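Student: Sequence first, then the predicted structure, then my questions.
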Amino acid sequence: MTVKVGIVGATGYTGAELVRILSRHPEVELVALGTQSYAGQPFWVVYPHLYKYNQLTCVDAAQTDMLYSADVVFVALPHGHAMPIAVEAACRGKKLIDLGADFRLADYKVYEKWYKVEHTARELLADAVYGLPEINRKKIREAKIVANPGCYPTSVILALAPLLRNKLVDSGSIIIDSKSGVSGAGRGLSLGIHFSEVNENFKAYNVAVHRHTPEIEQELGKLAGEDVTVSFTPHLLPITRGILSTIYAKLSNLPGEGEIIELYREFYKDEFFVRVLPEGMLPQTKWVAGTNHCDIGIAVDPRTGRIVIISAIDNIFKGAAGQAVQNMNIICGLPEDTALVGAGLFP
């Protein structure tokens, strides 16, 4: 089968990564690349690394023609922009994968509180499925709207899922310390991501108020079967790609490190894209760069009774575009790893 795909917001970093992946997808035909800034220009002029890999010309993102020609529409825009597109896609019977935040939170009031935007497509929230394949694969298969997870939440939820599902940690004790590369801030110009501001620097930001917090708590609560409140602090690293999350939690009892690792391996035994590392081996962002993998390492501290879980992903790949294609493969009945398999780039 051939899946016709349109991308709205194709010229941001996440959109460009979608184009790169889908241009090599054997079952996909890219039919429209929508942009707010580069309409009328060949895509490869905007992103020369795709010269000879994609020959499409960018179109105005406001045009709705792609909703006629595409089977699946990806929306790679900031929060607040996917809602009208989702309404139109639903009317036309198209599948939609939103890489923004508009459909991640089940309660529109929570969304409006954290994102300061009115939710204008509340009637579609019940149709949206949180698109973390390793947890929600069965629901994704039948989804009309897939809410692609945030990059930080992906690294956190996969790291904690086996423990919360098996009630091995105190769900009120979770502390999340995450660091991201600068590409997570997008391609737009901003003083905070100016080279001389970021280079040779390391900083925390949005402490106690980051918008991924309610998303993390919502999905961890589903796994735990109870409300979960976390302390989440993101940091900005002077690197282009990657997220490293270090998570601390109080163990309900004190199993050994090897026992915990075996639990993780059993939980993820059928998940190619989650790599549970051997005892004593901890993830690095370099190992997952350019891949759809999430690497997880574990250490148990018997002195404090805490477990430390470390996860690493590529924020643009598994944290965004790669996971979105993984979701598309699932809803279209294609092999889930199509166009996504490959080891990372090193060094």
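Tutor: That came through fine. Numbers count the residues shown, from 1 in each chain.
Student: When you work out contacts or count neighbours from here on, use the C-alpha atoms and nothing else.
Tutor: Will do.
Student: what kind of secondary structure is residue 232 in?
Tutor: When states are read from DSSP: H, G, I helix; E, B strand; the rest coil, the local structure at residue 232 comes out as strand.
Student: what helices or strands is whichever helix in the chain runs longest leaning on?
Tutor: Counting residues, the longest helix in the chain under DSSP state H turns out to be helix 151-165. In this structure, helix 151-165 makes packing contacts with helix 213-224, strand 243-250, helix 257-267, strand 294-301, strand 306-313, judged by 3 or more Cα pairs under 8 Å, 6 or more residues apart in numbering; DSSP states H and E.
Student: hold the first one in mind and look at this next one:
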Amino acid sequence: MKVSIIGATGYTGAELIRLLTQHPQVEVEIITSNSFVGKKISDIYPNLTGIIDMKCKELNVEEIAEKTEVAFTALPHGVSMDIVPQLVERGLKVIDLSGDYRYQDLDTYQAWYKEHSSPELLAKGTYGLAEYNSLKIKDSSLVANPGCYPTASLLALMPLVENSLVEKEGIIVDAKSGTTGAGRKLSRGTHFSETEGNFKAYKVANHRHRSEIEEKLSLAQTDDVQLTFTPHLLPAKRGILATIYADLACDKSTEELIHYYHEFYDGANFVRILDNKLPQLKYVVGSNYCDIGVKVDQERNQVIIISAIDNLIKGSAGQAIQNLNLMAGWDETPGLKQIGMYL
């Protein structure tokens, strides 16, 4: 299968290229970049030297439609919505990694992002949380890859929320991310001298990923779910660790909930439920795994769920490839068999 990557020189685009070079059934045919037209991708990311040395092209929708079957759009929020309709119109399958098609509710998207220029496609897109939505993804021509924080949060919470095992109010998501979550664009807050030896919360009470998590949990619960979401910036390159607190709606022990998680994710290739330890970034960074640990505080009838992912892989490029595999009717795992880099 021949694919194109639109916006190939950001961190997500570069990860897509790196992972897809190891995919036995995929050939990267076209890569585009507004900033580096004519430059070899291996000059921008020298780790690709001798592996993939193709040049970045200007965006040409007609050429992409003619030469490729699937397009990954690794573009900023608000930019994808102008490109994706052109690709869908020409019969391509599209996996969009921006936030532009993640929401079912137009008003929610526009409240947190900007006015949407192609709202008609919101209903046609499928939310690409692979472990939860695999059947719909298989039949979809437009998949909206989830955000990195929502991936870690939803995989941890969906089993409990969907089955009304926790109260729908009072959920707290306390999440920490490495600096690559902010993308490649320079900003003062992600400079080495600002982050090294530091740890801080940001966008407290107004991070837009809260709305994404709330919408998907509310759809699973068929009722409004409200939560507190606080993101933090780690002095690390990559990885997300989310610590989540929720009040139990019934009496359950740690062992009972762990058994329940095992049943819920039975057969899931990339979700690991840890029985006797709690997740750490070292277990997952460099891989497409999401590790989940569960602990019940019986005195407070509260459950604490901890999840860990690599934000650039399971939270972005890896999940996009997992969705590609589903859309193509393949096993989920090609291109994604890397083990986490413990050291």
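Tutor: Okay, I see it. The structure displayed is predicted, hence computed values, not measured ones.
Student: follow-up on the earlier one: so the longest helix of the first structure aligns onto which residues of the second structure?
Tutor: Taking TM-score structural alignment as the measure, the second structure aligns residues 148-162 with helix 151-165 of the first structure.
Student: and if you look at stretch 204-214 of the first structure?
Tutor: Structural correspondence for stretch 204-214 of the first structure: residues 201-211 of the second structure, per TM-score structural alignment.
Student: buried set for the matching stretch?
Tutor: By neighbour count on 16 or more other Cα atoms under 10 Å, the buried set for stretch 201-211 of the second structure is 208, 209, 210, 211.
Student: ok, the last one to residue 104 of the second structure distance?
Tutor: This points to residue 211 of the second structure. In this structure, residue 211 of the second structure and residue 104 of the second structure are 11 Å apart, going by Cα to Cα, to the nearest Å.
Student: can you redo the buried residues of stretch 201-211 of the second structure as TSV with distance to residue 43 of the second structure?
Tutor: Supplementary listing: those in TSV, determined by distance: Cα to Cα, whole Å:
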residue	distance to residue 43 of the second structure
208	34
209	33
210	37
211	38
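Student: Between those residues, which sits nearest residue 29 of the second structure?
Tutor: In terms of Cα to Cα, no member of these lies closer to residue 29 of the second structure than residue 209, at 32.3 Å.
Student: so who does that closest one touch?
Tutor: The contact partners of residue 209 of the second structure, taken as Cα atoms under 8 Å, 6 or more residues apart in numbering, are 147, 149, 150.
Student: Quick one: map residue 76 of the first structure onto the second structure.
Tutor: Going residue by residue (TM-score structural alignment), residue 76 of the first structure aligns to residue 74.
Student: Count the neighbours of that match for me.
Tutor: 26 (other Cα atoms under 10 Å).
Student: mind checking how far it is from residue 235 of the second structure?
Tutor: 25 Å.
Student: which SS class is the residue of the first structure most remote from its centre?
Tutor: Using Cα atoms, centre = their mean, the residue of the first structure lying farthest from its centre is residue 303. It sits 34.3 Å away. The local conformation at residue 303 of the first structure, judged by three-state DSSP, is coil.
Student: That one -> the second structure?
Tutor: Under the alignment (TM-score structural alignment), residue 303 of the first structure pairs with residue 299 of the second structure.
Student: do the same with residue 345 of the first structure
Tutor: With TM-score structural alignment as the criterion, residue 345 of the first structure lines up with residue 341 in the second structure.
Student: ditto for residue 185 of the first structure
Tutor: Aligned counterpart of residue 185 of the first structure in the second structure: residue 182 (TM-score structural alignment).
Student: For its match, give me its contacts.
Tutor: Residue 182 of the second structure makes contacts with residue 190, as judged by Cα under 8 Å, 6+ apart.
Student: May I see the contacts of residue 209 of the second structure arranged in JSON lines, with neighbour count and distance to residue 268 of the second structure as well?
Tutor: Conversion of those to JSON lines gives the following (neighbours: other Cα atoms under 10 Å; distance: Cα to Cα, whole Å):
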{"residue": "147", "neighbour count": "24", "distance to residue 268 of the second structure": "20"}
{"residue": "149", "neighbour count": "26", "distance to residue 268 of the second structure": "20"}
{"residue": "150", "neighbour count": "20", "distance to residue 268 of the second structure": "18"}
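Student: Can you match those residues up with the first structure and say which hold?
Tutor: Among the contacts of residue 209 of the second structure, those whose aligned partners also touch in the first structure, counting by both residues aligned by TM-score structural alignment, their matches' Cα atoms under 8 Å, are 147, 149, 150.
Student: now the strands for the stretch 101-250 of the first structure?
Tutor: Secondary structure of the stretch 101-250 of the first structure (DSSP state E, counting those that start in this stretch): strands at 128-130, 145-147, 175-180, 203-204, 231-236, 243-250.
Student: Buried deepest among these, which one?
Tutor: Relative to the other members of the strands of the stretch 101-250 of the first structure, strand 145-147 carries the highest mean neighbour count by mean count of other Cα atoms under 10 Å, namely a mean of 27.
Student: Give me the mean deviation of it from the second structure.
Tutor: On superposition with the second structure, the average gap between strand 145-147 of the first structure and its aligned counterparts reaches 0.4 Å (mean Cα distance after the TM-score superposition for the first structure).
Student: same for that strand, what does it pack against?
Tutor: strand 95-98, strand 128-130.
Student: Need these in TSV (columns: distance to residue 83 of the first structure).
Tutor: Below are these laid out as TSV (distance: least, Cα to Cα, whole Å):
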stretch	distance to residue 83 of the first structure
strand 95-98	9
strand 128-130	12
